[in-house]
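In: Dropping a prediction and its sequence here:
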Amino acid sequence: MLLAAATTASAGTLHGIQPDDLNRNGDPCVDFYDYANGAWRKQNPIPAYMDRWSRRWQSGEVNKEHVRDILTELSARSDWPQGSAGQLAGDFYAACMDESRIDALGSQPVQPWLADIAAVHDQASLQRMIGRLHDVGIAVPFGLYAGEDQHEPSRTIAHLYAAGLGLPDRDYYFKPEPRFADARTQYLAHVAKMFELAGTPAAEAKAKAQTVFDFEKRLAQASLDNVQLRDPKQQDHPMAFTGLAKLSPSFDWAAYFSAAGVPRVDLNVTQPAFLQQFEKELATTPLPQWQAYLQWHVLNTAADSLSTPFVEQNFAFNRTLTGATEIKPRWKRCAELTDAQLGEALGQKYVEKYFPPAAKARMQDMVKNILLAMDDTIRELDWMDEATKQKALEKRATFVPKLGYPDKFKDYKGVVVSRDSAWNNLVAASRWNVADARRQVGKPTDRSRWGMTPPTSNAYYNPLQNEIVFPAGILQAPAFDLNATDAVNYGAIGVVIGHEISHGFDDQGAQFDAQGRLANWWTPEDGKQFAAKGQCVVDQFEGYFIEPGVHHNGKLVLGESIGDLAGAKLAYRGYLKSREGKGPEPTLDGFTPEQQFFIAWGQWRGDETRIETQRSMIQGDPHPIAKYRVNGPLSNLPAFQQAFQCKAGAPMVRAEKDRCEVW
């Protein structure tokens, strides 16, 4: 197999791919995942506290070090004005880091909550307690969130959703395979142990654990599965406020909404059958069973903010799902928690240090080119008629990119944080975040709000606002590097940009129109063609096994796999567009720019993943295992075959009759 000539041209200060990460004994046409960074993975085993590892995940952990440095600096000062971003983030982190004080308190911080639940004595007090738990973000057994109206996204409404399970999803309660049966056994023991740590005698704790499991199993039976949850139409049940009384007449909805400060206007119930099961539980389940269930979910939420025995027991159970053998260092857990609860307070400091204006400008240019590549792709489709193309182009034209950080940061006014209790701080911050979201209900949608914090190493697409969002935390090397060639940046973050754009046109996103409404904009024939092209992707991923008898659920990973496939194609086209008028970039380290592009994707996305995590992902994660996120889409792309001169019939070259191309 021929690669690029060994001659390396000068590229000034810009670098190419990571040549030392390559498995030089591998063959890019056989297993590109192994070739692109097999040497790096061999030299960098998964850390004991992680469930997967790659340069991408390493970057995320380095990012947490940056967050830690900011929080350490903030917490070193005690003279911040009360309620300021510095005081809130600094004291929240300091209290979380004060392990000796947390250990001295034991379960004391959470005992008032457990006592209040134990004092529930009738339906009215039970319902008030459910509302109190919702106020601090403990969604049991259902939850309420503020979100766009799927039929009129310019307004925000309340959505009631199914929640309240302690295992990852409904199937864990029913499926007979050993990995599910083992998880159930471990879960029962875990719940019992947590009750014991909180002071419940062993026999009573065991009985409570069984009560909790049986209660959750009934809720799980009434819940949609993971594939059903991917269909927005299955969760679209708009109704007037009075409609709630028909689903669950025993619950005092008027009192609940009044206490929550949420207006009684039209809303959406994502799973009506679940609320009917909730009604059945209210009518038939004895109060002591409700008490055990609610107490468990308080303990489960509080576990990592309590003393070491709780933290260790919580980790002991979760390791069965992830395979990690050591708990993360406390500073990492505290940095993550501070970011999750007060991310826009510390985010201001983060972007000052780690996201310069030059980075934003270069990202804007990349996004522009990849969006233009999407336009070109739509226009060139041979399976879509002109009427549908115009609708697709209209939708693409309304895309809103958000890069780095919000134009306006949250002020967290009213949050009271001290260094006395990590749990009380978590309650205070959660209460503020819940109230902040609830205040949006009944108002015009605020498009300036973000769904991720600035330090987050991730990205998302929101179909209801037709926006693609890239926090500063993901715009770091190796995903995005001001000192890297365009080939490398387009191959890494560029594919992520293309991926998020593609979500607007995947099996879910394609159900929303240019205004973000859940509305069909497809002709019947084009809709059939689109579904057939999606089925090709489903079939491809059904054939990817992680161990004998365990393969991907093609329907579950369809959206993310369309995103990867179209994302790689769009980013490549965007890269070529970026070179128009400039000429090609040089060959570096013996690799052409085209080869660098694809290697950059393999090096950024190529995670090594523990088998326990793979099993959990196969069950409930809409993202495929990393190996197949690399090999799967690239094996469909003629540009990849050309770049590495792969022969027809090579494992990384799907036969033309089997090749998938959606966009």
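Out: That came in fine, so what should we check first? Note that the structure is a prediction, hence the values are computed from the model and not measured. Residues are numbered from 1 along each chain as shown.
In: Going by C-alpha atoms from here, please, whenever you check contacts or count neighbours.
Out: Fine.
In: okay, now the residue lying closest to residue 506 once chain neighbours are set aside: neighbour count?
Out: Nearest non-adjacent residue to residue 506, counting by C-alpha to C-alpha, 6 or more residues apart in numbering: residue 559, 5.4 Å away. Residues near residue 559, counting by other C-alpha atoms under 10 Å, number 26.
In: Look up how far residue 631 lies from residue 38.
Out: Distance, residue 38 to residue 631, using C-alpha to C-alpha, to the nearest Å: 13 Å.
In: Neighbour count: these two, which is higher?
Out: Using other C-alpha under 10 Å, the more surrounded residue of residue 38 and residue 631 is residue 38, with 25 against 22.
In: what comes into contact with the helix or strand hosting that one?
Out: Here residue 38, judged by DSSP states H and E, is contained in helix 32-43. Residues outside helix 32-43 that contact it (C-alpha atoms under 8 Å, 6 or more residues apart in numbering): 20-28, 53-54, 599-600, 602-603, 606, 608, 627, 630-631, 652.
In: Is it possible to mark the buried ones in the residues you listed?
Out: 21-23, 26-28, 53-54, 599-600, 602-603, 606, 608, 627, 630-631, 652 (16 or more other C-alpha atoms under 10 Å).
In: Tell me the helices and strands packed up against the next helix or strand after the helix holding residue 38.
Out: Once the chain leaves helix 32-43, the next helix or strand it forms, by DSSP H and E, is strand 52-53. Contacts defined by 3 or more C-alpha pairs under 8 Å, 6 or more residues apart in numbering; DSSP states H and E place strand 52-53 against strand 608-609.
In: Presented hereafter is structure B, for comparison with structure A:
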Amino acid sequence: MIANYLLESIDKTADPCDNFFQFACGTWLKKNRIPDDDMLTSPIPADLNNLQSVINARRFYETCINETVIESESINVILSIVNDLGGWPILQGSSWNETSFNLTNLLIRLREYGYNMIYGFGTSNDDKNSSTNFIRVYQSDIALAQRSNYLNETKVTRSYRQFIQDVASALAVGRIVNSSEVDDIYNFEKLISTFHWTPAEQHARQNETIRTTVGNLSQTFNTSFGFTNYIQHIYSLSNIPLYDNDIVSVSELEFLRNASSIIDSSSRRVLQNYIIWRFIMSRITDMPKRYRALKDPFDEAYRGTFAQRPRSITCGSYINSNMSFALSKIYIKQYFDESAKQQYIFNESYISNVLKLLKIKANENLRMLRELVDRKAWGASPPTIVNAFYSPPRNQIIFPAGILQMPFFNKDAPKYLNYGAIGVVIGHEITHGFDDSGRQYDKDGNRISWWTDDTIKKFNERKQCIIDQYSNYVVTQINRTLNGFQTQGENIADNGGIKESFY
């Protein structure tokens, strides 16, 4: 049976010398899909019939796939939120009143939904004391991910500006959108992107992260933007008071300071236009079909594809990512208390449900600050996901139930097949504890130097071989060479996992 399973997974049309993965797994990939929607469409087991969290997860799913209601609601809810946020000047033209603009208040309102615009922050595990949490401040994301994407005029930059223009025109309903305002939005983002750290820079410059306190935050930043007041106000929304001795970790300080300077020299109209655009851009996938379609040309230019997945799969994936415990019977019974269940009460409006869920998630993150770290608690990833993880702050390897199935694991399979499948994954995650990042954390999950200088020197010499090897690989589909330095952690773990499972 196992031999047939393996033979039936092979794609005999692929040359194993050119693409061994396609050869070994091609037919299996073609025949199988991850059924994100199965638990949301199949009958509810009798013992879960009255479980409110499960009922609400399914209700949320039903509103997501109900295109008729989404179409009838149109964009009314989104535009109502935009108006509450001060409006979108590009739509309002000369009627937009800039005297009411307040950057701090705007960012606070958006942070209620979990949005980190320009300045990112949240509650995280303290990397120096893994038993507690601290406040982390960092650079937020930019729409095109990395500054290299803004350097030259390309198909991507043109598509991005056209995307802004098309969305604004669609929302303007017959009014003419000033294209110069589209350029202003793009140029502002392009300007802050020049200081945006790349993943490689973040990795290489970890030692530049500053550990300070709430009381010393204004001295740390030395900017006109009041970070202390901003953070205190945000936490107060969740009834969490901040004290002067609360620890704050600040990374990418160079970006944060320069972005603040750029903001100081930018007009209120440009700032409002840009920030509201980023909010609308993030929610375009929740709008009716005709608005979602406006993103397709941008996705084709930026990601190389614009094919939209079936709505049932998109909705199933979203619910699974955001309400995973409601789909996992064991975890519901163990970890969902009554107050948590009552939070997840949704109505028939999909976009309203999305916004409500964003608020719930944002509030959960803020409230973590005063909670002790429970090392036995399940992490943020759903138990249903097909993946595995290593957590440096907890020094734990994590295997969700979703991965403990074929083709990774079968209790009736010969041991050598399980060693070659889930065994490699287990070895991979163990090795992450000793890769270029994991090695910086001790057995208790604290980021301290626990290796000798000689050990670090020998590790760096040996990892260079991995970096060089992978830097010579070319992804032929896009004709780009891998960045072996940036991917070294995964490459070290892959090599370690194979050797550990074999030996």
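Out: Looks like it came in fine. Because the structure is a prediction, the values reported are computed rather than measured.
In: quick one on the thing from earlier: map the residue nearest to residue 506 of structure 1 across to structure 2 for me.
Out: Matched by TM-score structural alignment, residue 559 of structure 1 corresponds to residue 489 in structure 2.
In: Distance of that match relative to residue 203 of structure 2?
Out: Distance of residue 489 of structure 2 to residue 203 of structure 2, given as C-alpha to C-alpha: 10 Å.
In: One more: residue 434 of structure 2?
Out: Note on residue 434 of structure 2: its distance to residue 203 of structure 2, by C-alpha to C-alpha, is 16 Å.
In: Where does the longest strand along structure 1 end up in structure 2?
Out: Determined from DSSP state E, the single longest strand within structure 1 is strand 152-162. Counting by TM-score structural alignment, strand 152-162 of structure 1 pairs with residues 129-139 of structure 2.
In: which residues touch the matching stretch?
Out: By C-alpha under 8 Å, 6+ apart, the surrounding residues in contact with stretch 129-139 of structure 2 are 118-126, 196, 246-253, 255-256, 368-374, 393-394, 444-446.
In: Now do the buried residues in that stretch.
Out: 130, 131, 132, 133, 134, 135, 136, 137, 138, 139.
In: Include distance to residue 60 of structure 2 when you put those residues into a markdown table, please.
Out: Shown next, in a markdown table, are these (distance: C-alpha to C-alpha, whole Å):
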| residue | distance to residue 60 of structure 2 |
| --- | --- |
| 130 | 35 |
| 131 | 35 |
| 132 | 34 |
| 133 | 31 |
| 134 | 32 |
| 135 | 31 |
| 136 | 31 |
| 137 | 32 |
| 138 | 32 |
| 139 | 32 |
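In: between the residues you listed, which is closest to residue 417 of structure 2?
Out: Closest approach to residue 417 of structure 2 among the buried residues of stretch 129-139 of structure 2 (C-alpha to C-alpha): residue 130, at 36.6 Å.
In: Residue 157 of structure 2 versus the closest one, what's the distance?
Out: Distance of residue 130 of structure 2 to residue 157 of structure 2, given as C-alpha to C-alpha: 42 Å.
In: so how far is residue 446 of structure 1 from the aligned partner of residue 368 of structure 2 in structure 1?
Out: The equivalent of residue 368 of structure 2 in structure 1 is residue 440 (alignment by TM-score structural alignment). Computed as C-alpha to C-alpha, the residue 440 of structure 1 to residue 446 of structure 1 distance reads 8 Å.
In: Ok, residue 626 of structure 1 next?
Out: From residue 626 of structure 1 to residue 446 of structure 1 the distance is 35 Å (C-alpha to C-alpha).
In: Same drill for those two, tell me which one is more crowded.
Out: residue 626 (19 against 13).
In: Surely the more buried one touches residue 605?
Out: Yes. Assessed by C-alpha atoms under 8 Å, residue 626 of structure 1 is found in contact with residue 605 at 6.4 Å.
In: before we move on, back to that, can you give the distance from the match of strand 152-162 of structure 1 to the centre of its chain?
Out: 18 Å (C-alpha atoms, centre = their mean, to the nearest Å).
In: Just give the nearest non-adjacent residue to the equivalent of residue 420 of structure 1 over in structure 2, would you?
Out: When structure 2 is aligned by TM-score structural alignment, the residue opposite residue 420 of structure 1 is residue 348. Leaving aside its sequence neighbours, residue 348 of structure 2 sits nearest to residue 63 (C-alpha to C-alpha, 6+ apart; 5.9 Å).
In: Map that neighbour across to structure 1 for me.
Out: Aligned against structure 1 by TM-score structural alignment, residue 63 of structure 2 finds its counterpart in residue 95.
In: With residue 282 of structure 2 instead?
Out: Under TM-score structural alignment, residue 282 of structure 2 pairs with residue 301 in structure 1.
In: and its match, what does it touch?
Out: Counted by C-alpha under 8 Å, 6+ apart, residue 301 of structure 1 has contacts residue 138.
In: secondary structure element for it?
Out: For residue 301 of structure 1, the host element (DSSP H and E) is helix 287-302.
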